[in-house]
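1. This is a predicted model, with the sequence first.
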Amino acid sequence: MPVPGTPVPSLVDSRSRGAQQANANAAIGKNGILATGPGSRSAQRQAAGGTITASIPRLTSPTAPPPGVPARTWLRGFARRIRITDHIIVIAAVAIAQVVRFGTTDHALLSTSGITLRYTGLSVAIALAWLAALKLESTRDIRIIGAGALEYQRVIHASVKVFGIIAIAAFLLDLSIARGYLAIALPIGMLGIVVSRWSWRRWLVTKIKRGRFITNVVILGSGRGAEDMIRSIRRDRGYHIVGACVPGDYQERSGDGDLEVDGLAVPILGDEHSVLAAVRRAKADVVAVTATERLGADTLRELAWELEAEKTDLVVQPGVTDVSEPRLKIRPTGGMPLLHVEAPQYQGAHRLGKALVDKLGALVALAILGPFMLLIALGIKCQDRGPVLYRQTRVGTAGAEFAMIKFRSMVIGADSQQHGMAEHNEADGPLFKIRDDPRVTPIGRVLRKYSLDELPQLLNVLRGEMSLVGPRPPLPREVASYTRRINRRMLVRPGMTGPWQVSGRSDLTWEETVRLDLSYVENWTFMQDLIILWRTARVVMKGQGAY
């Protein structure tokens, strides 16, 4: 399952009988972890912080894993619940469509080709085809259930394909299927399935937060690769690291029986030859491998076979980060499956489609929110007779500067006072943030809390300078300090909202903001935009993390 609230890519569990296939499949999957390659012992110590004291917390003993239902048990139950819910919704959708369109009378579906079929039979056929499509599209695969955007996207694709096939079949067989019947069944069923998947995901996240559902993990590897994987896993409450198996020479050098990472001591359960014993001892659900270059293809293949018998998943870090499943393709080269990382989708027709949606969305939002925005403007004007709008130079696509428009939330001349307040800055990196900024007006505090000061940016969206969803629009002085990595944020238009808005807002560190924005740019999809817009509405209503 994904990290709650974070749009990141996933690990894929693999029970393959081929080492290379296990390597490739492990690039993506069910829990949002991708780590970097292994490093030296000195790099490992440096990443761990250098100084380790005796107060380092040690993980629970591997012979006594934390309370909670292990993954091999709860995943089957969760998939079964989703399957039952899908069946109920699909059957209900076609039944409602038939009753609404024809009432309780079972009308005949006539064809000029001499084929006669009643609508009850058609409803049964559509329901069976719909459920089959959901299965064939792997919408209930344990790798993606609870994954959010990717799961919803597959559900929509499966549903649209079914009705597309029905339309083609009706044309070829000259069947007179009532369009109203299909127009009712498709949206009801598709929306119902997406809402049910969202509801089950919320239920799953609650269970994970309470420690009810866990996935026990054993790390196989050492050095920086193992440390990075441990850090990634610790960000997800659904995973629990029960120990590590490290190469024998590393064990001899460490000598303390623990793998120390950021103040956490992970018990070392053995070397690369004792993984199976460690899995049995720790009751592990997953073995995460980072030391592929030490193990070799033959050893990894043998390990995959052994773990398959134990019903334990094998995942292998591919050495790439923040890349989502649609961009990862497995292609055989010279008899060996290789993982190909495709270019980001934000180009060509996708770019034009996003721009069109932005402009239409901005027009609709202005039409609905226009009167409310006039009231806000009146309140700002009555407060101190100053200007209603505040214009600030920001940097957009490809480094082009533009004037971003906001409702003024600070006193007149606030910019000139910032230099003298530098010592009170609470943000890291090039950002400037003060939680209780004295320059903010009383009305401005309310506007900032609920992000109402950003509504005039709808005009920037109409002018093509911004998008409804995108990376945070940076200041020119921030861009001046950007590295080549951070510059990739400007491959797309900055957004009124984005992953930073729904994942902490002003409470995020600079590095977290950059990571979320880069992940968005690299893995953009329309479905992700819709989910961010939905989550933005919820976050803004709560008024948390904004100042």
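-> Nice, thanks for sending it over. Every value quoted in this text rests on a predicted model; they were computed, and no experiment measured them.
2. For the rest of this, base every contact and every neighbour count on C-alpha atoms.
-> Noted.
3. and residue 394, that one's in a strand?
-> Yes: under DSSP: H, G, I helix; E, B strand; the rest coil, residue 394 falls within a strand.
4. any idea how far it lies from residue 315?
-> Using C-alpha to C-alpha, to the nearest Å, we find residue 394 at a distance of 42 Å from residue 315.
5. So these two - more neighbours on which side?
-> Legend: neighbour count by other C-alpha atoms under 10 Å for residue 394 and residue 315, higher for residue 315 (26 against 22).
6. so which strand or helix has the more buried one?
-> Element membership for residue 315 (DSSP states H and E) is strand 313-316.
7. In that strand, which residues are buried?
-> Using 16 or more other C-alpha atoms under 10 Å as the test for burial, strand 313-316 gives 313, 314, 315, 316.
8. roughly how far is that strand from the heart of the chain?
-> From the chain centre to the centre of strand 313-316 is a distance of 20 Å (C-alpha atoms, centre = their mean, to the nearest Å).
9. and that strand, what other elements does it pack with?
-> Packed against strand 313-316 by the contact rule (3 or more C-alpha pairs under 8 Å, 6 or more residues apart in numbering; DSSP states H and E) you find helix 19-25, strand 286-289, helix 292-309.
10. where do the helices sit along the stretch 101-250 of the chain?
-> All helices of the stretch 101-250 of the chain, identified by DSSP state H, counting those that start in this stretch, fall at 119-136, 149-173, 179-209, 223-234, 248-254.
11. Show me which positions of the fourth one end up buried.
-> Buried residues in helix 223-234, counting neighbours by 16+ other C-alpha under 10 Å, are found at 223, 224, 225, 226, 227, 228, 229, 230, 232, 233.
12. again with the first one
-> Of the residues in helix 119-136, those scored as buried under the neighbour-count criterion (16+ other C-alpha under 10 Å) are 119, 120, 122, 123, 126, 127, 129, 130, 131, 133, 134.
13. go on, the second one?
-> Neighbour counts using 16+ other C-alpha under 10 Å place 149-156, 158-160, 162-163, 166 of helix 149-173 among the buried residues.
14. Tell me what angle that helix forms with helix 179-209.
-> Relative orientation of helix 149-173 and helix 179-209, computed by axes from the mean of the first three to the mean of the last three C-alpha atoms, to 10 degrees: 160 degrees.
15. Just checking the distance from helix 149-173 to the centre of its chain.
-> The answer for helix 149-173 is 24 Å, by C-alpha atoms, centre = their mean.
16. now what about that helix, what contacts it?
-> Contact with helix 149-173 is made by 111, 113, 126, 129-130, 133-134, 137-139, 144-145, 175-177, 182, 186, 190, 193-194, 197, 527-528, 531, as judged by C-alpha atoms under 8 Å, 6 or more residues apart in numbering.
17. Take this one as well and set it beside the first:
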Amino acid sequence: MPGWVRSYRLQALVSDLGCAAASAALAFSARFGELTPYVTPYALLSAALPLLWVGAVALNKAYEPRLIGVGSEEFRRIVRCGLALTAATAICSYLTKTDVARGYVIVALPLTTLLTLLFRYGLRRSLHARRAGGRCMRRVVAVGHRAGVAELVDRFRRERYHGMEIVAACLPDDTPGGVVGGVPVAGGFSDVPLVVSQLGADTVAVLACPEMDGLALRRLAWRLERTHTELVVAPALMEVAGPRTTIRPAAGLPLLHVEHPELTGVRQLVKNVFDRLIAGFLLVTLAPLLAGLAFAVRTSSPGPAFFRQTRVGRDGRLFTIVKFRTMRQDAERLKVELSSDADGLLFKVRKDPRVTPLGALMRRHSLDELPQLVNVLLGDMSLVGPRPPLPEEVARYGDDVRRRLLVRPGLTGLWQVSGRSDLSWEESVRLDLRYVENWSLMLDLQILWKTWSAVARGQGAY
């Protein structure tokens, strides 16, 4: 086990003990005067809570190395521990007809769960910061064909917070060596355990390929078992993840069941209501800021305060987007004299001479997009979704890219929290399609949470 994994687990264990101890002390001090007949059992329960909590978290495998640093499963398991212990305590309190445990149902256990989640989130942010600098990474040997390995290398380099660093590749045995995606080819499929041993790797990632069938994977797992090397298998549907995939065993075969994305129905209704409530609340709350920005735009350069443009929404419906004006009045006329810095269909100029000084500041922190809350309130847009495209862009879409139009465009999205204008056209499309395939209200909340950080940094906006 790598040293950084042991360090993370130790920090998580200590923080969990501290959170439980602090919550137990608070519950005990808050109810001490009311529980004179129960002081001794209450004190014993308070002293035991940290050990009970850590034991429950460990039994629920929330200290598993594979959960460290990525995904929401680590947090879900902690929440399940809190719910289970709260329910068990409430039942015991009811059966014994005592008030001793009620303080834990009301105060200690919910507070322990909340504090544990906050401390774990802090640990994860610290881990991601170290991974951005190339530390605390898992050493991975990628197994597959050249194109698949190159794509995997590129993805892991773009999203370093996953903590996967590919140190070597193993291609089919009859494939010539060399380099793939900047990673050396260290051998063939039959050489994987030897390559792992030589390079000190701790993970093997197997991509979908005909040579690595069920029998070959089983044999590889047996050989890696001796060195406790983790084996992960990437399915062919690399953009489909989370709640849409489940393993269904049938006739001894682990079948991967993939559900269709839920783009209509109750969940979509909940999303619509959530979007409009939040948009209405923000419009009322930010009214003074919006008025001040409108006045600043109107007085800092000739032209109106707002910029209106036709965009394409869900199912190809046209609507008018509203933004603060960030360019000169003659921006469209000057556009023909400029060349885009971006590839694909997007027109982006890193140092666009048409952008006003105030407009550059607003773009950097996405303040120019705040009026789009009106579009969200009207139902043309969502808080989270793909980029709202121009009609001329949509006219050049292929069949795959057109799938972006199955959901409403968003005020923010995966593209906003993953690089903004620094993204290539292909990467922007990939992120939008990933959102369409894996949409959920929880994903929306995660993106909204990350948007604040992306907007504050202002990275990738121009």
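-> Right, received. Where do you want to start? If you're wondering where the values come from, they're calculated on a predicted model, not measured in any experiment.
18. quick revisit: pipe the helices and strands packed on strand 313-316 of structure 1 into TSV and attach distance to residue 92 of structure 1 and mean neighbour count per row.
-> What follows is those, written out as TSV (distance: least, C-alpha to C-alpha, whole Å; neighbours: other C-alpha atoms under 10 Å):
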stretch	distance to residue 92 of structure 1	mean neighbour count
helix 19-25	36	23
strand 286-289	38	25
helix 292-309	39	16
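19. Could you point out which of the ones you listed sits nearest residue 276 of structure 1?
-> The minimum distance between residue 276 of structure 1 and these falls on helix 292-309, with 7.1 Å, by C-alpha to C-alpha.
20. Against structure 2, what's the mean shift for that closest one, could you check?
-> Here the mean offset of helix 292-309 of structure 1 against structure 2 after fitting is 2.5 Å, by mean C-alpha distance after the TM-score superposition for structure 1.
21. From the contact counts, what lies against that helix?
-> Counting contacts by 3+ C-alpha pairs under 8 Å, 6+ apart, helix 292-309 of structure 1 packs against helix 19-25, strand 313-316.
22. Could you report the separation of residue 325 of structure 2 from residue 219 of structure 2?
-> From residue 325 of structure 2 over to residue 219 of structure 2 the distance is 62 Å, taken as C-alpha to C-alpha.
23. picking that back up, of all the helices and strands packed on strand 313-316 of structure 1, which one comes closest to residue 366 of structure 1?
-> Taking C-alpha to C-alpha, helix 19-25 is the member of these nearest to residue 366 of structure 1, at 45.5 Å.
24. Show the residue spans covered by the strands in the stretch 401-547 of structure 1.
-> If DSSP state E, counting those that start in this stretch is used as the criterion, the strands of the stretch 401-547 of structure 1 fall at 401-407, 467-469, 495-497.
25. corresponding residues in structure 2 for the longest one?
-> Think strand 401-407 of structure 1. With TM-score structural alignment applied, strand 401-407 of structure 1 matches the range 318-324 in structure 2.
26. so how far does that stretch sit from its counterpart in structure 1?
-> Mean for stretch 318-324 of structure 2 is 1.5 Å (mean C-alpha distance after the TM-score superposition for structure 1).
27. So which bit of structure 2 is stretch 298-309 of structure 1 matched to?
-> Counting by TM-score structural alignment, stretch 298-309 of structure 1 lines up with residues 215-226 of structure 2.
28. what about the matching stretch, distance to the chain center?
-> The gap between the average C-alpha position of stretch 215-226 of structure 2 and the chain average comes to 31 Å, counting by C-alpha atoms, centre = their mean.
29. Show me the contact partners of that stretch.
-> With C-alpha under 8 Å, 6+ apart as the test, stretch 215-226 of structure 2 has contacts from 193, 230, 231.
30. Tell me the residue in structure 1 aligned with the first one.
-> What that stands for is residue 193 of structure 2. When structure 1 is aligned by TM-score structural alignment, residue 193 of structure 2 is paired with residue 276.
31. and its match, what element?
-> Element membership for residue 276 of structure 1, per DSSP H and E: helix 275-282.
32. If you count neighbours, what's buried in that helix?
-> Neighbour counts over helix 275-282 of structure 1 (16+ other C-alpha under 10 Å) mark 275, 276, 278, 279, 282 as buried.
33. and which of those residues is nearest to residue 334 of structure 1?
-> Of all the buried residues of helix 275-282 of structure 1, residue 334 of structure 1 sits closest to residue 275, with 30.0 Å by C-alpha to C-alpha.
34. Could you pull up the residues touching that closest one?
-> By C-alpha under 8 Å, 6+ apart, the residues touching residue 275 of structure 1 are 220, 245.
35. re earlier: please pick the buried ones from the contacts of helix 149-173 of structure 1.
-> For those, a burial check counting by 16+ other C-alpha under 10 Å picks out 126, 129-130, 133-134, 138-139, 144-145, 175, 177, 182, 186, 190, 193-194, 197, 527-528, 531.
36. picking that back up, mind putting the buried residues of helix 119-136 of structure 1 in TSV, distance to residue 350 of structure 1 included?
-> Shown next, in TSV, are the buried residues of helix 119-136 of structure 1 (distance: C-alpha to C-alpha, whole Å):
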residue	distance to residue 350 of structure 1
119	38
120	40
122	36
123	35
126	31
127	32
129	30
130	27
131	29
133	25
134	25
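37. re the thing from before, deepest in the core, which of the strands of the stretch 401-547 of structure 1 is it.
-> Sort those by mean neighbour count, taking mean count of other C-alpha atoms under 10 Å, and strand 467-469 sits at the top with a mean of 26.
38. Just give me the match in structure 2 for residue 522 of structure 1.
-> With TM-score structural alignment defining the correspondence, residue 522 of structure 1 maps onto residue 437 in structure 2.
39. wait, that match sits on residue 239?
-> Yes: applying C-alpha atoms under 8 Å as the test, residue 437 of structure 2 and residue 239 come out as touching, 7.4 Å apart.
40. These two: who's more crowded?
-> Each of residue 437 of structure 2 and residue 239 has its neighbours counted (other C-alpha under 10 Å); residue 437 has more, 20 against 15.
41. The residue nearest to the more buried one when sequence neighbours are not counted in helix, strand or coil?
-> Leaving aside its sequence neighbours, residue 437 of structure 2 sits nearest to residue 261 (C-alpha to C-alpha, 6 or more residues apart in numbering; 5.6 Å). Secondary structure, three-state DSSP: residue 261 of structure 2 is coil.
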